[in-house]
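Trainee: I'll drop the sequence and a predicted model, then ask my questions.
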Amino acid sequence: MTQQHPVDEDAQRTARRASIRNLLDRAGRGILIASTEGELLRQQVEAEIRLSDQATKQCEDLRAESLRRGKENLAKAERIRELEKQLEAYQGADAYRQAETERDGAYRERARLVALIAGGLAEQAVIAAAPDVDEPGWQILYVTLHGRQCSWHISPRDADLFEHLEHVPAVDPRAQWDGHTTEAKYEHIDYLARALGTPGPFKEH
């Protein structure tokens, strides 16, 4: 079937509507319409009704299509938001893992220095299980530095640095905290570092 050009369809529609107006105008003025003209009027009105029905159907189809696409776009927007949330979570997890890695690296470095102190500078060094930590594997290192006790909690992942030291039960007298604070411990270590690095005889503080 040959499809009519839109311009031809518009011209036919314009002519048909002009014919309908003309016939209705004549009928409105009391002029009798011949049977052939009446049949023509009926055909033209039916054609207009069909066009109207087609236009209505097209509008309904377009409305349904628009609604469907709107739902699809809404679903896509929701999916994008979900992916963005997942990405934020992944980025947050990556940042957390990075922070954990940096923290563990800092603790490892601290543990190496503490192991050096225990093995090379301390008059006494023992290591025992940590009774104040619920997580298994934690230990406490007790060292005596120039007559004073210093202690550190040792993570299970750093235990290999202290395998060569004397391991004692937590009830051993040498593994009892004397009440020193973290501040006092590092003040003593700072003093020792300065005193050992200063030429001349060692000075008490």
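Mentor: Okay, I see it.
Trainee: Could you use CA atoms for every contact and neighbour count after this?
Mentor: OK.
Trainee: Give the other helices and strands that the lengthiest helix in the chain contacts.
Mentor: Counting by DSSP state H, the longest helix found in the chain is helix 35-120. Counting contacts by 3 or more Cα pairs under 8 Å, 6 or more residues apart in numbering; DSSP states H and E, helix 35-120 is packed against helix 6-28, strand 124-129.
Trainee: what does the last one contact?
Mentor: Okay, so that is strand 124-129. 118-119, 137-145, 162, 165-170, 174-175 (Cα atoms under 8 Å, 6 or more residues apart in numbering).
Trainee: rerun that using 7 Å as the cut-off
Mentor: 118, 138-144, 165-170, 175 (Cα atoms under 7 Å, 6 or more residues apart in numbering).
Trainee: top of these by neighbour count?
Mentor: Ranked by neighbour count (other Cα atoms under 10 Å), those have residue 143 at the top, with 25 neighbours.
Trainee: part of a strand, is it?
Mentor: Yes: applying DSSP: H, G, I helix; E, B strand; the rest coil, one finds residue 143 inside a strand.
Trainee: what sits against it?
Mentor: 118, 122, 124-126, 149-151.
Trainee: just the residues you listed now: which is nearest residue 203?
Mentor: Of all the contacts of residue 143, residue 203 sits closest to residue 122, with 17.3 Å by Cα to Cα.
Trainee: Distance of the closest one relative to residue 176?
Mentor: Per Cα to Cα, to the nearest Å, residue 122 is found 16 Å from residue 176.
Trainee: quick one: which of those two has more around it?
Mentor: More neighbours surround residue 122 than the other of residue 122 and residue 176, with 18 against 14 (other Cα under 10 Å).
Trainee: Let me know whether that one touches residue 145 as I believe.
Mentor: Yes: with contact defined as Cα atoms under 7 Å, residue 122 reaches residue 145; the gap is 5.0 Å.
Trainee: hold the first one in mind and look at this next one:
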Amino acid sequence: MTRWQQHADAYEQQCKSLERERAHLLAWLAVLHPATSVLAGCSTGEDGRHVLHMVAGGRQMSWLVAPRDIHLFRHTHRVETLEPMNTRARADDSETEAKYTHLRRHTRLLALEEGVATVVEELRRRT
């Protein structure tokens, strides 16, 4: 039992470490997208968590931010809760995998890995 508890504790520490690193990267992204980034109180009552919303590459995306990491987002516009009329803070209406796919495409476009024409053609075929 002790051995399993040690594994569970180590796993929990690793998860917290990864969540913290993720929060630092999200704070950095929010600085790069100040016109579209907003930190909103979470309406689901998830233990003080907030939701970071931003638009990148023409798509709105969002991520949960733990209460201990809120201080990293001092530079980000804040709202108490999400309001339907607030275009800077609307909930994701697509799946997480779609967000990841968009991020991969947008990254390729920005890095010009395959040339702009190739990426633009791929985006046209998917719409």
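Mentor: Everything's here; your move. Since the structure is predicted, the reported quantities are computational estimates derived from the model, not experimental observations.
Trainee: still on that earlier bit, which two from the contacts of strand 124-129 of the first structure end up farthest apart in space?
Mentor: Going by Cα to Cα, the pair spanning the contacts of strand 124-129 of the first structure furthest: 138 and 144, at 20.2 Å.
Trainee: returning to what we had before: among the helices and strands packed on helix 35-120 of the first structure, which is the most enclosed?
Mentor: The highest average neighbour count among those, using mean count of other Cα atoms under 10 Å, belongs to strand 124-129 at a mean of 22.
Trainee: how about stretch 15-30 of the second structure: buried residues?
Mentor: 19-20, 23, 26-27, 30 (16 or more other Cα atoms under 10 Å).
Trainee: To which residue of the first structure is residue 28 of the second structure aligned?
Mentor: If you follow residue 28 of the second structure across to the first structure using TM-score structural alignment, you land on residue 116.
Trainee: what do you get for residue 57 of the second structure?
Mentor: By TM-score structural alignment, residue 57 of the second structure lines up with residue 146.
Trainee: Give the full set of residues in contact with its match.
Mentor: Contacts of residue 146 of the first structure by Cα under 7 Å, 6+ apart: none found.
Trainee: go again using 10 Å as the cut-off
Mentor: Shown in contact with residue 146 of the first structure (Cα atoms under 10 Å, 6 or more residues apart in numbering): 121-124, 188-189, 192, 204.
Trainee: Pull out the buried residues from the residues you listed.
Mentor: Buried, going by 16+ other Cα under 10 Å: 122, 124, 188-189, 192, out of those.
Trainee: Can you tell me which of those residues is closest to residue 59 of the first structure?
Mentor: Checking these one by one against residue 59 of the first structure (Cα to Cα), the nearest turns out to be residue 189, at 85.6 Å.
Trainee: counterpart of the closest one in the second structure?
Mentor: In the second structure, residue 189 of the first structure lines up with residue 103, judged by TM-score structural alignment.
Trainee: For its match, give its distance to residue 25 of the second structure.
Mentor: Distance from residue 103 of the second structure to residue 25 of the second structure, by Cα to Cα: 14 Å.
Trainee: And residue 115 of the second structure, by the same measure?
Mentor: Relative to residue 25 of the second structure, and taking Cα to Cα, residue 115 of the second structure is found at 26 Å.
Trainee: Contacts only, for the nearest residue to residue 115 of the second structure once chain neighbours are set aside.
Mentor: Setting aside the residues directly before and after it, residue 115 of the second structure is nearest to residue 109 in space (Cα to Cα, 6 or more residues apart in numbering), at 7.6 Å. Contact analysis of residue 109 of the second structure by Cα under 10 Å, 6+ apart lists 57, 103, 115-120.
Trainee: Keep only those of these that are in helices.
Mentor: Those of these lying in helices (DSSP H): 103, 116-120.
Trainee: With distance to residue 1 of the second structure as new columns, can those be given to me in JSON lines?
Mentor: Output for those, formatted as JSON lines (distance: Cα to Cα, whole Å):
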{"residue": "103", "distance to residue 1 of the second structure": "42"}
{"residue": "116", "distance to residue 1 of the second structure": "56"}
{"residue": "117", "distance to residue 1 of the second structure": "58"}
{"residue": "118", "distance to residue 1 of the second structure": "55"}
{"residue": "119", "distance to residue 1 of the second structure": "53"}
{"residue": "120", "distance to residue 1 of the second structure": "55"}
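Trainee: Most widely separated two among these?
Mentor: Farthest apart among these - using Cα to Cα - are 103 and 117, which lie 17.8 Å from each other.
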